[in-house]
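# sequence and computational prediction follow.
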Amino acid sequence: MPRRSEAGAPARPELADVFFALGDATRLRLVAILCAGGAFSITQLTAASDITRQAVTKHLQVLASAGLVQDLRVGRERLWQLDPTQIEEARRSLETITRQWEHALGKLKAFAEG
C-alpha cells in the first residue's frame, strides 16, 4: 500500500529520480531538445555544444534510469527519444503540492485575518 503524505496525496519516492535528473542544466537541455519530437543520435544531441559525446551519453543514462528517455537501435546507430510518462507524473505531483500549499496558505490567511 503506498504511503500517504499528511494531506492525503500518495507519496511517490520514485519521482525523486525524475526531479534529480531534471535538476541538472545539461540534462534539462537534452530533455528540451528531445521534446521537439523524434529520435536523435548522440551526434545530433552534441551539435552546437561544447559537451563531449561521452558526457552526453552519461547524462542520457541518468535520464534513462529515471524513465525520462529511452534508446532505440536503428542499424548500428543508437537513437534517443523522450518518454513523457514520468514527466507527466512529475507534473501531476507538482500540481498536488501546489494545491496543498494553496490550501495551507489559505488557512494561514484566514487565521491571520480572523
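That came through, no problem. Numbers count the residues shown, from 1 in each chain.

# going forward, measure contacts between C-alpha atoms and count neighbours the same way
Will do.

# which SS state does Ile87 fall under?
Classification of Ile87 by DSSP: H, G, I helix; E, B strand; the rest coil places it in helix.

# how about the contacts made by it?
With contact set as CA atoms under 8 Å, 6 or more residues apart in numbering, Ile87 has these partners: 18, 68.

# and if you look at Gly38?
So Gly38 contacts Gln81 (CA under 8 Å, 6+ apart).

# in three-state terms, label it for me.
With three-state DSSP as the basis, Gly38 sits in coil.

# pretty sure Gln100 is in a helix, no?
Yes - judged by three-state DSSP, Gln100 forms part of a helix.

# any idea how far it is from Arg76?
As judged by CA to CA, to the nearest Å, Gln100 and Arg76 stand 49 Å apart.

# comparing those two, which shows the higher neighbour count?
Shown here are Gln100 and Arg76; by other CA atoms under 10 Å, Gln100 has more neighbours (16 against 6).

# roughly how far does the more buried one sit from Glu89?
When CA to CA is the yardstick, Gln100 and Glu89 sit 17 Å from each other.

# alright, now check it against this:
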Amino acid sequence: MDSQDAVFRALADPTRREVLDLLFARDGQTVGEVCAAFDDRMSRFGVMKHLAVLTEADLVVPVKDGRTKRLHLNPVPIEQVANRWISKYAARFTAALVGLQQQVESDDTAEGSAS
C-alpha cells in the first residue's frame, strides 16, 4: 500500500481522527490513557486496532517508556498529503481570489479618482 493511501485510509475513520485529536491536545499519552478515552464506546481491542492503522500510516509513533508505551503524533504524513493534494487544488482558487481582490481594488481606485 502506498504511504499516502495508508494516510487517507487512516484519516477516513472518525475514531482515528479523534485519536489524533487526543494526541494533538496532549502528545505522549500512554496506550491506556488513549483507550480510557473510549471506554464508554469501544473495547481496548477495538482501540488497539485503530492504533495499528494509525501506526501503519506513520501518523502515530509508539515509543517504549519502561513497561508502558507512549504514543506520539507525527503530523508529517498529513502535511505531505496536504502539499500533494490540497495545495494543488487550492492554488487555482487562491489565484482567482487574488485576481478578484486586484479587480476590486482597481475599481475602488478608479471611483476614488473620479470623485
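Thanks, I have it. Just so we're clear, the structure is a prediction, and the values are computed from it rather than from any experiment.

# now do the same for Ser3 of the second structure: its match in the first structure.
When the first structure is aligned by TM-score structural alignment, Ser3 of the second structure is paired with Glu14.

# OK, contacts around that match?
Taking CA under 8 Å, 6+ apart, one finds nothing in contact with Glu14 of the first structure.

# isn't Leu28 of the first structure right up against Leu22?
Yes - counting by CA atoms under 8 Å, Leu28 of the first structure does reach Leu22; the two are 5.3 Å apart.

# what's the nearest residue to Leu34 of the first structure if we skip its chain neighbours?
In space, Leu34 of the first structure comes closest to Leu82 once its chain neighbours are excluded; the distance is 5.5 Å by CA to CA, 6 or more residues apart in numbering.

# picking up where we left off before, between Leu28 and Leu22 of the first structure, which is the more surrounded one?
Shown here are Leu28 of the first structure and Leu22; by other CA under 10 Å, Leu22 has more neighbours (20 against 15).

# gap between the more buried one and Leu15 of the first structure?
Distance, Leu22 of the first structure to Leu15 of the first structure, using CA to CA: 11 Å.

# Gly37 of the first structure too?
Per CA to CA, Gly37 of the first structure is found 23 Å from Leu15 of the first structure.

# do the same with Ala21 of the first structure
10 Å.

# neighbour count for the two, which is higher?
Higher neighbour count among Ala21 of the first structure and Leu15: Ala21, with 24 against 17, using other CA under 10 Å.

# so the aligned partner of Val81 of the second structure in the first structure is in which element?
For Val81 of the second structure, the aligned position in the first structure is Ala90, judged by TM-score structural alignment. According to DSSP states H and E, Ala90 of the first structure maps onto helix 85-113.

# any buried residues in that helix, and which?
Residues of helix 85-113 of the first structure classed as buried: 86-87, 90, 93, 96, 100 (neighbour count, 16 or more other CA atoms under 10 Å).

# closest to Ala48 of the first structure among these?
Using CA to CA, Ile87 comes nearest to Ala48 of the first structure of those, at 25.7 Å.
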